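> with the sequence up front, the predicted model follows.
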Amino acid sequence: MRFAQSSPASYQHHQPTTENPFVLLSGHFLFFMYAFHAAISIRYWFAIDIAIRYRYRSYPACSIASSDSDSERTTTPVAAWLR
């Protein structure tokens, strides 16, 4: 006898079995893993994009078409890391 007859049905249902060893490879689990990985990847690339924009926000090439560029300026802006 595998389980005692007095065991609750829910207890019997949640026991690990060897009948289906590929339970973790179900469609729902794989979709969850794909969605989780995609969300992490998107956050990672946005963080890189924000870091690059923050690092080069005063770079001369980025301010050519910027609305805050001063057309009356006589000196060329130089990035801080070039000084």
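Right, received. Where do you want to start?
> can we go C-alpha only for contacts and neighbour counts from here?
Will do.
> show me what contacts residue 48?
Residues near residue 48 by Cα atoms under 8 Å, 6 or more residues apart in numbering: none.
> now do 10 Å
Residues in contact with residue 48 (Cα atoms under 10 Å, 6 or more residues apart in numbering) are 42, 54.
> now residue 37
If you count contacts by Cα under 10 Å, 6+ apart, residue 37 has them with residue 31.
> over to the one 5 residues further on?
Residues in contact with residue 42, defined by Cα under 10 Å, 6+ apart, are residue 48.
> comparison target, given below:
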Amino acid sequence: MVDFSGLADKAKNLVAEHSEQVKGGVDKVGEFVGNKIGHDKVDPIEDKIGGLVDTIAGDRTPDGPATPATPPVVPPPAAPPVTPPV
């Protein structure tokens, strides 16, 4: 059976590793298609794809998901209730 999760991870890693080449290819295709149907229709899509590539490249490293730069903020535990003296 095909491991689609593994394939998706490989694809994301490749996009992260080669993000500039991917965006260059998107630009070339967008230029070609934009000349045929109009750049007003194609340019917003190019921008969204470029943003997606940037997001994937920022969230991934060639070895897998990037580790967060800072650990998540966890609030300190609540203080135990104070019992009044008897």
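Great, that's in hand. The shown structure was predicted, so the numbers you read here are calculated from the model rather than taken from an experiment.
> drop the TM-score for these two in here.
For these two chains in superposition, a TM-score of 0.32 is obtained (TM-score structural alignment, normalised by the length of structure 1); 45 aligned residues with a Cα RMSD of 3.9 Å.
> all strands of structure 2, in order?
Along structure 2, the stretches classed as strands by DSSP state E are 60-61, 64-65.
> nearest to residue 47 of structure 2, of the ones you listed?
Nearest of the strands of structure 2 to residue 47 of structure 2, taken as Cα to Cα: strand 60-61 at 19.9 Å.
> other SSEs contacting that closest one?
When contacts are defined as 3 or more Cα pairs under 10 Å, 6 or more residues apart in numbering; DSSP states H and E, strand 60-61 of structure 2 packs onto helix 4-17.
> any idea how far the spatially closest residue to residue 64 of structure 2 that is not a sequence neighbour is from residue 21 of structure 2?
Leaving aside its chain neighbours, residue 64 of structure 2 sits nearest to residue 13 (6.4 Å; criterion: Cα to Cα, 6 or more residues apart in numbering). For residue 13 of structure 2, the distance to residue 21 of structure 2 equals 13 Å [Cα to Cα, to the nearest Å].
> quick one: which of the two has more around it?
Legend: neighbour count by other Cα atoms under 10 Å for residue 13 of structure 2 and residue 21, higher for residue 13 (21 against 11).
> residue contacts, that one?
Under the contact definition (Cα under 10 Å, 6+ apart), the residues listed for residue 13 of structure 2 are 7, 19, 56-57, 59-65.
> same question, residue 52 of structure 1
Residue 52 of structure 1 neighbours (Cα under 10 Å, 6+ apart): residue 46.
> so which of the contacts of residue 13 of structure 2 is the most crowded?
Most surrounded of the contacts of residue 13 of structure 2: other Cα under 10 Å gives residue 57, at 22 neighbours.
> could you measure from that residue over to residue 29 of structure 2?
Taken as Cα to Cα, the span from residue 57 of structure 2 to residue 29 of structure 2 is 20 Å.
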